[in-house]
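> quick check, what structure comes out for this input:
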Amino acid sequence: MANVPTPHIKAKMGEIAEKILMPGDPLRAKFIAENYLSDAVCVNDTRNMLGFTGNYKGSKVTVMGSGMGVSSIGIYSYELFNFYEAETIIRIGTAGALVPQVQPRDVIIAQGACHDTNVDRQYGLPGTYAPIADFGLVKRAYELATEKNIKAHVGNVLTGEVYYDASNSLSAWSKMGVLAVEMEAAALYMNAAAAGKKALCICTVTNNPLTGTEDITPEEREKTLTDMITIALDA
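As a prediction, the model looks like this:
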């Protein structure tokens, strides 16, 4: 199709905003578009990875699903940064707490993203790369959380390659002060760095896999997701 740069996103050039919010769930993208954006238009439904572009407080914003894991967000964020000229991608999702001071319903602003993946090997670096967020986005997100009286923590997260971890390695990351575990931030941060763009991951905490704390209720999840979405939109 003319003016469509990739086989995974059917949006034409100009239909994707410079600022993009990426929840993992494409239906979450649809929810955000319907409830937070004005004049939202669906610009992608390839593989049902829904994407919408609309307006928020006078600015053009795209919200699009990323899927789960580094492979999925790696493909989509790479294409958005390099083929659609996106400047900023903010991942919004959920995470499991790894330290006692982080509790369900809190918000995590991921300053850095440890990982147990091989994603950084593609760059041929003579060492270990440390994926970090854009400092301006981190600073702005924390300021917004403070203004909105939202309990937010800034620090390291772990981007895990697997959801069901047979090695039970999370306690080791906890001892290093890693705040929470999720599955996408490191790949997003590396793609942003390689492209010279900006990225941030903001997560709401749903449980603690180390202590067995149960997931928060659907009602609580909606409330905390609302907090996270408003921070990301205003950042």
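> from here on, contacts and neighbour counts on C-alpha atoms
OK.
> close enough to count as contact, residue 106 and residue 151?
Yes - proximity of residue 106 to residue 151 meets the contact threshold set by C-alpha atoms under 8 Å, at 5.5 Å.
> show me which of the two is the more surrounded one.
Neighbours around residue 106 and residue 151, counted as other C-alpha atoms under 10 Å, are more numerous at residue 106. The numbers are 20 against 15.
> and that one, how far is that from residue 3?
The spacing between residue 106 and residue 3, counted by C-alpha to C-alpha, to the nearest Å, is 42 Å.
> quick one, what contacts residue 43?
With contacts taken as C-alpha atoms under 8 Å, 6 or more residues apart in numbering, residue 43 has the following neighbours: 10-12, 15-16, 50-53.
> for the longest helix seen in the chain, give me every contacting residue.
In the chain, ranked by residue count with DSSP state H as the criterion, the top helix is helix 218-234. The set of residues external to helix 218-234 that reach it, using C-alpha under 8 Å, 6+ apart, is 21, 32, 56, 90, 92-93, 105-107, 141, 144-145, 150, 202-204, 206.
> quick one: the strands in this protein?
With DSSP state E applied, the chain shows strands at 19-23, 38-44, 51-56, 59-64, 88-97, 107-115, 152-159, 180-182, 198-207, listed in chain order.
> next, the angle from the last one to helix 218-234.
Pointing back at strand 198-207 there. With axes from the mean of the first three to the mean of the last three C-alpha atoms, to 10 degrees as the criterion, the two stretches strand 198-207 and helix 218-234 enclose an angle of 170 degrees.
> please give me the structure for this one as well, since I'd like to look at both together:
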Amino acid sequence: MSTPHNEAKKGDFAKTVLMPGDPLRAKYLAEHYLENVRQVNGVRGMLGFTGTYKGKEVSIMGSGMGMPSIGIYSYELYTEYDVENIIRIGSAGSIHKDVHIRDVIIAQGASTDSNFAHQYELPGTFSALSSYELLEKAVNCAKAKNVHYHVGNILSSDLFYHADVETNKRWQNMGLLGVEMESYALFCTAAYLGKKALTLLTVSDSLVNDEPDTTAEEREKTFTDMMEIALEIA
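All right, here's what the predicted structure looks like:
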């Protein structure tokens, strides 16, 4: 059964889907790591693939930018395609002085400036957390691969260009590790539907340290530590 945003049929997706924001990163990952790979979605250019990694079926699909986009795709994957686990593999800007370019962030939870959770009509503020089961596996894999990683809270923002230039400093004061634009919605959606989600991020630029930014091509093709951790735990 297809949806307005996904032409795949029931059974085309594995139980675990890796979701980079960039569909070209999904394509690169599928072509370089999966065997017997086939494209299962191309609607709106949001490429999705399914294949095997070390004999295990895995799917990879782009999520697009921002919480509305990943909110749509994750909801449909969970509800229409029987997906159980979504692992976001994205990039982030560091807002912590000890988190450097190309470090991996394993998100324990996500704070936000978004109103995404208003739909649940909760009598308070929801703390959006990742799956501890997936998080523990990712940490153990990062240790085994000797990857420089950090575990903690991140910011999922609705705004890339913020009118308040001091906003990141206030989040930095709360000990957050980095800023991106999707994970809060993913974690909320998984929690609401009784599914599992995790976010792995590679630091592409720093808002607090004087370090050179990575290029678009580097973000697409060279964030392999994060990609390989996600594949190993899928």
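> select only the buried ones of the contacts of helix 218-234 of structure 1 in ChimeraX?
Selecting only the buried members of these in ChimeraX, with burial defined as 16 or more other C-alpha atoms under 10 Å, works like this:
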select :21,32,56,90,92,93,105,106,107,141,144,145,150,202,203,204,206
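> which residue sits closest to residue 181 of structure 1 in space, ignoring its chain neighbours?
The spatially closest residue to residue 181 of structure 1, leaving aside those adjacent along the chain, is residue 158, at 4.6 Å (C-alpha to C-alpha, 6 or more residues apart in numbering).
> residue 20 of structure 2 pairs with which position in structure 1?
Using TM-score structural alignment, the equivalent of residue 20 of structure 2 in structure 1 is residue 23.
> need the contacts of residue 43 of structure 1 in JSON lines with neighbour count, can you?
Converted to JSON lines, these look like this (neighbours: other C-alpha atoms under 10 Å):
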{"residue": "10", "neighbour count": "18"}
{"residue": "11", "neighbour count": "21"}
{"residue": "12", "neighbour count": "16"}
{"residue": "15", "neighbour count": "18"}
{"residue": "16", "neighbour count": "24"}
{"residue": "50", "neighbour count": "21"}
{"residue": "51", "neighbour count": "29"}
{"residue": "52", "neighbour count": "29"}
{"residue": "53", "neighbour count": "25"}
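> what's the separation between the most centrally placed residue in structure 1 and residue 128 of structure 1?
For structure 1, the residue nearest the mean C-alpha position is residue 91 (1.7 Å; C-alpha atoms, centre = their mean). Using C-alpha to C-alpha, we find residue 91 of structure 1 at a distance of 23 Å from residue 128 of structure 1.
> just residue 24 of structure 1 next, same as before
For residue 24 of structure 1, the distance to residue 128 of structure 1 under the criterion C-alpha to C-alpha works out to 27 Å.
> and for structure 2, the residue most distant from the center?
In terms of distance from the mean C-alpha position of structure 2, residue 123 ranks first, at 27.5 Å (C-alpha atoms, centre = their mean).
> please say which position in structure 1 that residue maps to.
Looking across to structure 1 (by TM-score structural alignment), residue 123 of structure 2 lines up with residue 126.
> ok, now residue 226 of structure 2?
Using TM-score structural alignment, the partner of residue 226 of structure 2 in structure 1 is residue 228.
> number of residues surrounding its match?
Burial measure for residue 228 of structure 1: 25 neighbouring residues, criterion other C-alpha under 10 Å.
> can you check residue 178 of structure 1 too?
Neighbouring residues of residue 178 of structure 1 were enumerated by other C-alpha under 10 Å; the total is 21.
> what does residue 35 of structure 2 give?
For residue 35 of structure 2, the count of nearby residues is 17 (other C-alpha under 10 Å).
> thought it was touching residue 57?
No - between residue 35 of structure 2 and residue 57 there is no contact, the gap being 9.3 Å when judged by C-alpha under 8 Å.
> overlap in contacts of these two?
Shared contacts of residue 35 of structure 2 and residue 57, defined by C-alpha under 8 Å, 6+ apart, are found at residue 51.
> now for residue 77 of structure 1: what does it line up with in structure 2?
In structure 2, residue 77 of structure 1 lands on residue 74 (TM-score structural alignment).
> more neighbours: which of residue 24 and residue 128 of structure 1?
Legend: neighbour count by other C-alpha under 10 Å for residue 24 of structure 1 and residue 128, higher for residue 24 (23 against 9).
> hmm, the more buried one is touching residue 95, no?
No - distance between residue 24 of structure 1 and residue 95: 11.6 Å, which falls outside the contact criterion (C-alpha under 8 Å).
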